[in-house]
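> Here is a sequence with its predicted model. Questions after.
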Amino acid sequence: MRESSTTTKLRVVFNGSQKTNAGHSLNDHLHVGPKILPELVSILLRWRAHAVVFSADMEKMYRQVLVHEEDRDLQRICWRKDSSLEINTYRLRTVTYGLTCAPFLAIRVLRQLAHDERDRFPIGASALSSDVYVDDVLSGADDITSALIKQNELIELLKAGGFTLRKWTSNTPELLEHLTPEVRATTTSIVWQPETFHMLGLSWQSSSDSFLFQLNTTKLQHPLTKRNVLSRIAQLFDPLGWLAPVVILAKIFMQSLWLLKLEWDDALPDEQVNRWIEIHSDLPAISNFRIPRWLGLNSSQQTVELHGFGDASQLAYAAVVYLRIIRDGQSSVTLVSSKTKVAPVKQVSLPRLELCAANLVTRLAKTILAMLKLDRPVHLWSDSTITLAWIRAHPTKWTTYVANRVADIQLSLPNAIWHHVESASNPADCASRGVLASDLQDHSLWWRGPEWLHEDANNWPSSPRKPPNDLPETRLTSHAVAEQIDEPYHLLTKYSNLTRLSRITAWCCRVNLTKNGKRNLTPALTPSEIAAALLRLIRVEQNRNFKTEIRLLESGQTPSKGQLLKLSPLLDDKGHLRVGGRLKNSLLDPDEKHPYILPSRSPLTKLLIEHYHKETLHGGVQLTLATLRQRYWVIGGRTAVKAVIHRCLICVRHRATTATQIMGNLPKARVTRARPFLHSGVDYAGPIYLRTAKGRGHKSYKAYIAVFVCFSTRAVHLEAVSDYTTDSFLAAFRRFVSRRGKCATLTSDCGTNFVGADAELRALLATTL
């Protein structure tokens, strides 16, 4: 029952989602169909572009579309007027409200009707394809004559398909004069009050040709919960974003409730209750808003520009688009649409949010251009110099987050002109920070845009300030660092084998000694030279990584903090850093009592671990680490050893698991009961050489064996085929078979006449042998 309806107050709704005893419903088995319904926003925007408009409603649209006779059995219903009567079964012959496919079927019929009648009613067919939202028709034209033609063609076109238009309304009485009172829209308002009609969720006043908002004045439900708050926010239906500064306050408040991690029916804290009471008590002021429907577009000589503004705060970012029309030297600015989004819960820098706002205004402007079918200049404004610098450069200069959005902006509207605007003159600032409804009513910046936008372009804000030199989010390309590296460390990073590294270092040391006047005429390196070269590399590595600790130990102090504190480090007589401890009086080797300390992330440490890993024949972590610690103590040694062993190719191959092949199904003969050897497999082996006994002087026999395997019992039957029939051969064959635990039958004959085999087997054996 709909009391507000002026025509059909009682409506029958069929529940196609009702589950049966089997757990299925009719809608579960019906396709939704592709989306062919235009966007609600596009219908409203195109309606605002016409100077003369009209609207109508199709009477019982679904009931005018017949369903194919074969499909009507799916639309059976049961009905009786009285409980004492028998239940009758009916079949619904038309598209039924409540089924999943109903919207698509009805709209698809309208599309087909427009296609079929396009030759007779071209203007009406175009309007039927683009200006209809379900059963509501919202269209118009630039003048009364064109509007009358379109209206008449729509009436005749829909009449050809069996549809009747009613509830006619218009901002021009001439369009309603030729219609009967029955098909005109009527309201129940008082005579001296202007008539207000509902248009796709919005209220439209035909006399003033303006939109208004009618919000239900409901009292707050106590206790206040997140469910109650969301229910109230959902009542703010604003498809074009005219109330964005008010709605964003509600969105931000709702996000704060999510951050508190409250359940749906938990009572709100006192601080949140007070904040919501402040927002809610101000909402009735929305009823005083009046938004002009007509944007001012027509076919006369005029200059049209689209201006979009973007702005962001720490809590939200917004975009708003205005239409600037210059006619006879006078300019008018009209609010077209806006969009808002709350900032992510995860903290995002303000420049990034400003870039998101710029991306949002770009997409919004592109959508409006497509919906209004405009090919006019687009001016986009931002109060962030960093964002403007990002947009005007190539995306590859910035990090991924910035580059993706800059690329989207540049590709969406490549010809857009970007400007800088001060924050005080940016209307998007109202939507990003929020404004109470009582303050928004007379907010000139929001409804009319900045004052300078009504003036000549020469009075617009000048070019933006020069962006900072050190722009954030710059992608790092390459860095060249000049560092003086001594020769031993250079050798560390050049070779991947410890033995080769030690020998090359020893040769370098010998050359240096020769230059200093000392000559070594030994043709080959001595072990002492190789050992000294390795110690030199250890000292270089320690000086690079433990410079502070070595300086303290040389001055007689003990390191009080750092990663060497637990090792009680000490310096030997040659300046090497070693592990301390209480093993000074033990009989162990000096290197075992006080091993050399090495860092974990070092080229030398890696070479030493690889060397001892190979020395232990690719030993595991424990063996490699124990061998290494007999002379060297690596900080975080276990982790370093694991990393090296993990990259060892030989160890990887040995650790690899063999692939297992998934076996196929067994053949029928293998899984079916049958007599032994009814289904058999046969294979042949040979030649096999048999000896009558061990040692020299005993004769060898050459034989071939036929192997028969029973598929059912898996029994094995062997037959030997040979040119020999002697007893010694037979005995040798029986010994051969008995060692393999098989039962065998011996058949032998000379030539190719094989005893005990059928004709097919004889031929096969003869060919094989």
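Now that the structure is in, tell me what you want to look at.
> CA atoms for contacts and neighbours, from now on please.
Noted.
> quick one: the strands in the stretch 101-250 of the chain?
132-133, 136-141, 165-170, 196-199, 202-205, 210-212 (DSSP state E, counting those that start in this stretch).
> Out of these, flag the one nearest Arg275.
strand 210-212 (26.2 Å; Cα to Cα).
> Mind listing what's buried along stretch 350-367?
350-366 (16 or more other Cα atoms under 10 Å).
> let me redo that: stretch 607-625
Leu607, Leu608, Ile609, Glu610, His611, Tyr612, His613, His618, Gly619, Val621, Thr624, Leu625.
> Would you reformat the residues you listed as JSON lines and include secondary structure?
Shown next, in JSON lines, are the buried residues of stretch 607-625 (DSSP: H, G, I helix; E, B strand; the rest coil):
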{"residue": "Leu607", "secondary structure": "helix"}
{"residue": "Leu608", "secondary structure": "helix"}
{"residue": "Ile609", "secondary structure": "helix"}
{"residue": "Glu610", "secondary structure": "helix"}
{"residue": "His611", "secondary structure": "helix"}
{"residue": "Tyr612", "secondary structure": "helix"}
{"residue": "His613", "secondary structure": "helix"}
{"residue": "His618", "secondary structure": "coil"}
{"residue": "Gly619", "secondary structure": "coil"}
{"residue": "Val621", "secondary structure": "helix"}
{"residue": "Thr624", "secondary structure": "helix"}
{"residue": "Leu625", "secondary structure": "helix"}
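> try it against this one:
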Amino acid sequence: MHTAIDIDASLRRFWELEYVNQELHRKPENDEVEQHFLKIHTWDPKGRYIVELPFKDPNKQFSDTLTNGNSLNDALRIGPKNHGKEEVKTTALTTQEVILLSPIEALAQRVSSWTKMVRIAAYSLRFIQRIKAITSGTLTNCKGLTFEEMQAARILCLQDAQKCFKNDYNLLMENKPLQSRSQLIKLSRIISKDGLLQVGGRLDNSQLPADVKHPIFLPKSHSITRMILEHEHASNLHPGVSAFFVIIRQKYWVFGARNLIRNLVHNCIKFFRQRNQRAQEFMADLPGIRITEALPFQHSGCNYAGPFILKERSGRNARKIHCLSAS
């Protein structure tokens, strides 16, 4: 039995059933984008694909389009336009906090030597005192700096370095307990007559100098602390880490001193020049009788030790005996 099937009619009917009659709704923006694409995309005779940039026109800069109130879409001539509406601009302001430094802190940033800084501070204090003396009529002539002026300048610099302990200082002056996060909470502390924070300790009855009994507290991140360490390291002929740590503890109690000293010593060129290893002589070869197999007591030697001075008895007419030991 044979059945004739019209294949063309069946395929046409299949596609007509699958076709969805839906019209494409185009917006004006789609037409603008398509026209813009066709305008800036071209092919040259050599077959190269060329795209024109919107700010290639010298009469119209890209930055000018933004400053004139036009949006980015208007500059590219695509998308919806603002129709006369101005673009909302945002302005970002960058603020920087200005930290006012004290005269001593400003001087510490310009000077790299502890001795020079103390002398400059001493001359500044002298200038202030001479201005006061001129107004009061008690001006006296003095050429060089005195010990008292140098000591007053040194105390002034150390007081400025201890400003980070100001809260602890105020609590100690009011006889109140320190805060739990204070660096001085685990240490015995006192306030000297010069107004400096120092280690208390239990060495008041000793005959040690006052600086050794009560070292001065210093912060680890202050520039004055760095200058003091560099000065003491040069004054003590560039010692090593352990020796320099002991020397510093006799005058100052620096928080995190070992790390600071380690960095200072490792960056010191003179220290590395002084610690060159000395040449060591090679030992001679051992004698043949010491490394050759032999019978017992075939080769013998004598080792001496002494002399040891012995007393037979104490008192008058005591005799001394010199004893030698051999093996």
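That came in fine, so what should we check first? All of these numbers come straight from a predicted model, not from anything done at the bench.
> hmm, back to that, go through the strands of the stretch 101-250 of the first structure and name the closest to Leu40 of the first structure.
strand 132-133 (7.1 Å).
> residues in the second structure matched by the closest one, start to end?
Aligned using TM-score structural alignment, strand 132-133 of the first structure spans no residues in the second structure.
> about what we covered before: single out the most deeply packed of the strands of the stretch 101-250 of the first structure.
Most buried of these by mean neighbour count (mean count of other Cα atoms under 10 Å) is strand 136-141; its value is a mean of 23.
> Any chance you could list what contacts it?
Residues outside strand 136-141 of the first structure that contact it (Cα atoms under 8 Å, 6 or more residues apart in numbering): 43-44, 46-47, 50-58, 127-128, 131-132, 147, 150, 200.
> before we move on, back to that, mind picking the one among the buried residues of stretch 607-625 of the first structure that's closest to Leu113 of the first structure?
For these, the nearest to Leu113 of the first structure is Val621 (79.3 Å; Cα to Cα).
> Which residue in the second structure occupies the aligned position of the closest one?
By TM-score structural alignment, Val621 of the first structure lines up with Val241.
> aligned partner of Arg130 of the second structure in the first structure?
Match for Arg130 of the second structure (TM-score structural alignment): Thr514.
> For that match, give me its contacts.
Asn520.
> element containing it, please.
Under the criterion of DSSP states H and E, Thr514 of the first structure resides in helix 498-515.
> Mean per-residue distance, that helix versus the second structure.
Mean deviation of helix 498-515 of the first structure relative to the second structure after superposition (mean Cα distance after the TM-score superposition for the first structure): 2.4 Å.
> Beyond that helix, next helix or strand please.
Following helix 498-515 of the first structure toward the C-terminus (DSSP H and E): helix 527-545.
> Measure how whichever helix or strand comes after that next one sits relative to helix 527-545, angle-wise.
Following helix 527-545 of the first structure in sequence order, the next helix or strand is helix 547-554 (DSSP H and E). Orientation check (axes from the mean of the first three to the mean of the last three Cα atoms, to 10 degrees): helix 547-554 of the first structure against helix 527-545 gives 110 degrees.
> tell me what the lengthiest helix in the first structure is packed against?
The helix that spans the most residues within the first structure, counting by DSSP state H, is helix 350-372. Using 3 or more Cα pairs under 8 Å, 6 or more residues apart in numbering; DSSP states H and E, the elements in contact with helix 350-372 of the first structure are helix 40-48, strand 303-312, strand 316-327, strand 330-342, strand 378-382, helix 385-391, helix 400-412.
> residues in contact with the nearest residue to His41 of the second structure once chain neighbours are set aside?
Leaving out its chain neighbours, the residue that sits closest to His41 of the second structure by Cα to Cα, 6 or more residues apart in numbering is Val51, at 4.8 Å. For Val51 of the second structure, the contact set (Cα under 8 Å, 6+ apart) comprises Ile40, His41, Thr42.
> at 10 Å instead, please
Neighbouring residues of Val51 of the second structure by Cα atoms under 10 Å, 6 or more residues apart in numbering: Phe37, Leu38, Lys39, Ile40, His41, Thr42, Trp43.
> pretty sure Ser55 of the first structure belongs to a helix, no?
No: using three-state DSSP, the assignment for Ser55 of the first structure is strand, not a helix.
> Contacts only, for it.
47, 131-132, 136-140, 151, 165-171, 185, 197, 199.
> How about the secondary structure of Lys193 of the second structure?
With three-state DSSP as the criterion, Lys193 of the second structure reads coil.
> do you know how far Asn141 of the second structure is from Cys268 of the second structure?
According to Cα to Cα, to the nearest Å, Asn141 of the second structure and Cys268 of the second structure sit 42 Å apart.
> Among the two, which residue is more densely surrounded?
A count of neighbours by other Cα atoms under 10 Å puts Cys268 above the other of Asn141 of the second structure and Cys268, at 14 against 6.
> That one maps to what in the first structure?
Per TM-score structural alignment, Cys268 of the second structure is aligned with Cys648.
> hang on, its match packs against His618?
Yes: between Cys648 of the first structure and His618 there is a contact under Cα atoms under 10 Å: 8.7 Å.
> Show me whatever sits in contact with both of those two.
Glu610.
> hang on, the earlier thing: as TSV, the buried residues of stretch 607-625 of the first structure with distance to Ser600 of the first structure would be great.
Below are those laid out as TSV (distance: Cα to Cα, whole Å):
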residue	distance to Ser600 of the first structure
Leu607	11
Leu608	11
Ile609	10
Glu610	13
His611	15
Tyr612	15
His613	16
His618	20
Gly619	19
Val621	15
Thr624	15
Leu625	12
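> so what corresponds to Asn205 of the second structure in the first structure?
In the first structure, Asn205 of the second structure lands on Asn585 (TM-score structural alignment).
> Assess the claim that its match and His594 are in contact.
No: contact criterion Cα under 10 Å: Asn585 of the first structure and His594 do not qualify, at 11.6 Å.
> More neighbours: those two, which one.
Between Asn585 of the first structure and His594, His594 has the larger neighbour count (other Cα under 10 Å), namely 26 against 7.
> residues in contact with the aligned partner of that one in the second structure?
Correspondence of His594 of the first structure to the second structure, assessed by TM-score structural alignment: His214. Neighbouring residues of His214 of the second structure by Cα under 10 Å, 6+ apart: 188-192, 197-204, 208, 249-253.
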